[in-house]
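*Asks:* Build me a structure from this.
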Amino acid sequence: MAKSILVTGGARSGKSLLAEQLTLQFGQPAIYVATAQAGDAEMAARITDHRSRRGDGWTTVETPLALVQTLRDTDDGSPRLVDCLTLWLSNLMLAGADWGGEAADLAASLPALQGPVVLVTNEVGAGIVPANALARDFRDAAGVVNQRIAAACDEVWLSVAGCPMRIKPQ
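*Replies:* Now for the predicted structure:
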């Protein structure tokens, strides 16, 4: 059984940088499993910034929907970083996919993987109640996904203002 780590936090909390550091502790080359899609210029710029920060020690695999299959396909012992689960969830919801089933499959697959995996997610439930139904559905779904994956992971980290805190195990 490989080690699995979940890193959570708010927007611009330092969670991706923390996840990159945790992933590289398992060695190189590392695989960056990207769930983002460059649907506009701003998102394309974000993706470019992430890639330039990571440098050359990474291989990128893009998978907006088929995350579990991608983790199985890349399970050669190399450490993998999944960034991020909330974008993956958004992609699933927009595609009309069974996000609950996909999250359950992901949680069930983590203990069977041979190589370590670090997963990034956003903590979206700490703010105000969203004003519209779609945003409330997304917030609620993200909470469910985060709980399922946190329960399946060996470690959970929270990043706040660039300060990492390990919250599982304590």
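*Asks:* CA atoms for contacts and neighbours, from now on please.
*Replies:* Fine.
*Asks:* Thought residue 113 was touching residue 72, still the case?
*Replies:* Yes. Using Cα atoms under 8 Å, residue 72 is in contact with residue 113, at 7.2 Å.
*Asks:* Which one's more surrounded, those two?
*Replies:* More neighbours surround residue 113 than the other of residue 72 and residue 113, with 19 against 15 (other Cα atoms under 10 Å).
*Asks:* Let's verify residue 142: helix, strand, or coil?
*Replies:* At residue 142 the chain is in helix, as set by DSSP: H, G, I helix; E, B strand; the rest coil.
*Asks:* I'd like to know how many residues surround it.
*Replies:* Residue 142 has 23 nearby residues by other Cα under 10 Å.
*Asks:* got it, and residue 64?
*Replies:* 19.
*Asks:* any idea how far it is from residue 167?
*Replies:* Distance, residue 64 to residue 167, by Cα to Cα, to the nearest Å: 28 Å.
*Asks:* Check residue 63 too.
*Replies:* For residue 63, the distance to residue 167 - Cα to Cα - is 28 Å.
*Asks:* Likewise for residue 118?
*Replies:* 15 Å.
*Asks:* Looking at these two, which is more packed in?
*Replies:* Per other Cα under 10 Å, whichever of residue 118 and residue 167 has more neighbours is residue 118, with 27 against 11.
*Asks:* My guess is that one contacts residue 4. True?
*Replies:* Yes. With contact defined as Cα under 8 Å, residue 118 reaches residue 4; the gap is 5.8 Å.
*Asks:* Name the residues contacting each of the two.
*Replies:* Counting by Cα atoms under 8 Å, 6 or more residues apart in numbering, no residue touches both residue 118 and residue 4.
*Asks:* To compare with the earlier structure, here is another sequence to fold:
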Amino acid sequence: MPGKIIMVTGGARSGKSEFAERYVLHYSPKCDYIATAEILDEEMAERVRLHRQRRDARWINHEAPYHAERTLEALSAETGAVLFDCLTVYMCNLLYGKDAPEGEFLERCQVVFDEIDKVLAAARNCGKIVVFVTNEVGSGIVPDNQMAR
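*Replies:* The predicted structure follows:
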């Protein structure tokens, strides 16, 4: 059975992750949670702590800042739904993280697009409902630098 993909989007710190957590639990009493953040500073450590605090024994947690398709391909049969939080952070990891491709910005973007295609294919093939959380970028003040845009 092909998986169903749902996207939850909203502004930064708008409550979209909490909404998505409640939403996913309507599909299955036990769910997978794919976390993409790397803790690189105190602010991120606090955000991750708050996210973890909300999740109880109904969640199977997976850390996947890179190669998330592998995590999607190896999910347990005991869950019926997956929350992927967050696609924006995952893309930033791919573009600027420790294994980021080299070259011009547009060349690096193509590598990232290829990686996202792998994640989407794995989501479609996992046989579960996969809810992706992503940030609504560009709807506020226009950032002053290329990376932020």
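*Asks:* what TM-score do we get after superposing?
*Replies:* For this chain pair, the superposition-based TM-score is 0.83 by TM-score structural alignment, normalised by the length of the second structure; 136 aligned residues with a Cα RMSD of 1.6 Å.
*Asks:* What sits closest to the most centrally placed residue in the second structure if chain neighbours are left out?
*Replies:* The C-alpha lying nearest the average C-alpha coordinate of the second structure belongs to residue 86 (Cα atoms, centre = their mean; 2.8 Å). Of all residues not flanking residue 86 of the second structure in the chain, residue 133 sits nearest, at 4.9 Å (Cα to Cα, 6 or more residues apart in numbering).
*Asks:* Could you list which residues are in contact with that neighbour?
*Replies:* Neighbours of residue 133 of the second structure in contact, by Cα under 8 Å, 6+ apart: 7-9, 16-17, 20, 83-88.
*Asks:* among those residues, which ones are buried?
*Replies:* Neighbour-count burial within the contacts of residue 133 of the second structure applies to 8-9, 16-17, 20, 83-88; the criterion is 16 or more other Cα atoms under 10 Å.
*Asks:* which helix is the longest one in the second structure?
*Replies:* Longest helix of the second structure, by residue count under DSSP state H: helix 105-125.
*Asks:* Mean distance between the following helix or strand past it and the first structure after superposition?
*Replies:* For helix 105-125 of the second structure, the following helix or strand on the C-terminal side (DSSP states H and E) is strand 129-135. For strand 129-135 of the second structure, the mean deviation from the first structure after alignment is 0.8 Å (mean Cα distance after the TM-score superposition for the first structure).
*Asks:* start and end residues in the first structure for strand 129-135 of the second structure, please.
*Replies:* The alignment of strand 129-135 of the second structure onto the first structure (TM-score structural alignment) covers residues 116-122.
*Asks:* any idea how far residue 116 of the second structure is from residue 4 of the second structure?
*Replies:* For residue 116 of the second structure, the distance to residue 4 of the second structure - Cα to Cα - is 16 Å.
*Asks:* need the helices for the first structure, in chain order.
*Replies:* 15-24, 41-54, 67-73, 85-94, 99-109, 133-152.
*Asks:* Tell me the spacing between residue 114 of the first structure and residue 103 of the first structure.
*Replies:* 19 Å.
*Asks:* quick one: which of these two has more around it?
*Replies:* residue 103 (22 against 17).
*Asks:* That one maps to what in the second structure?
*Replies:* Using TM-score structural alignment as the criterion, residue 103 of the first structure maps onto residue 116 of the second structure.
*Asks:* burial measure for the nearest residue to that match once chain neighbours are set aside, as a count.
*Replies:* Distances taken as Cα to Cα, 6+ apart place residue 91 nearest to residue 116 of the second structure, at 7.8 Å, with adjacent residues excluded. Counted with other Cα under 10 Å, residues neighbouring residue 91 of the second structure total 20.
*Asks:* got it, and residue 116 of the first structure?
*Replies:* 23.
*Asks:* pretty sure it contacts residue 74?
*Replies:* No. Assessed by Cα under 8 Å, residue 116 of the first structure is found out of contact with residue 74, at 10.8 Å.
*Asks:* Now for these two: what residues contact both?
*Replies:* Shared contacts of residue 116 of the first structure and residue 74 (Cα under 8 Å, 6+ apart): none.
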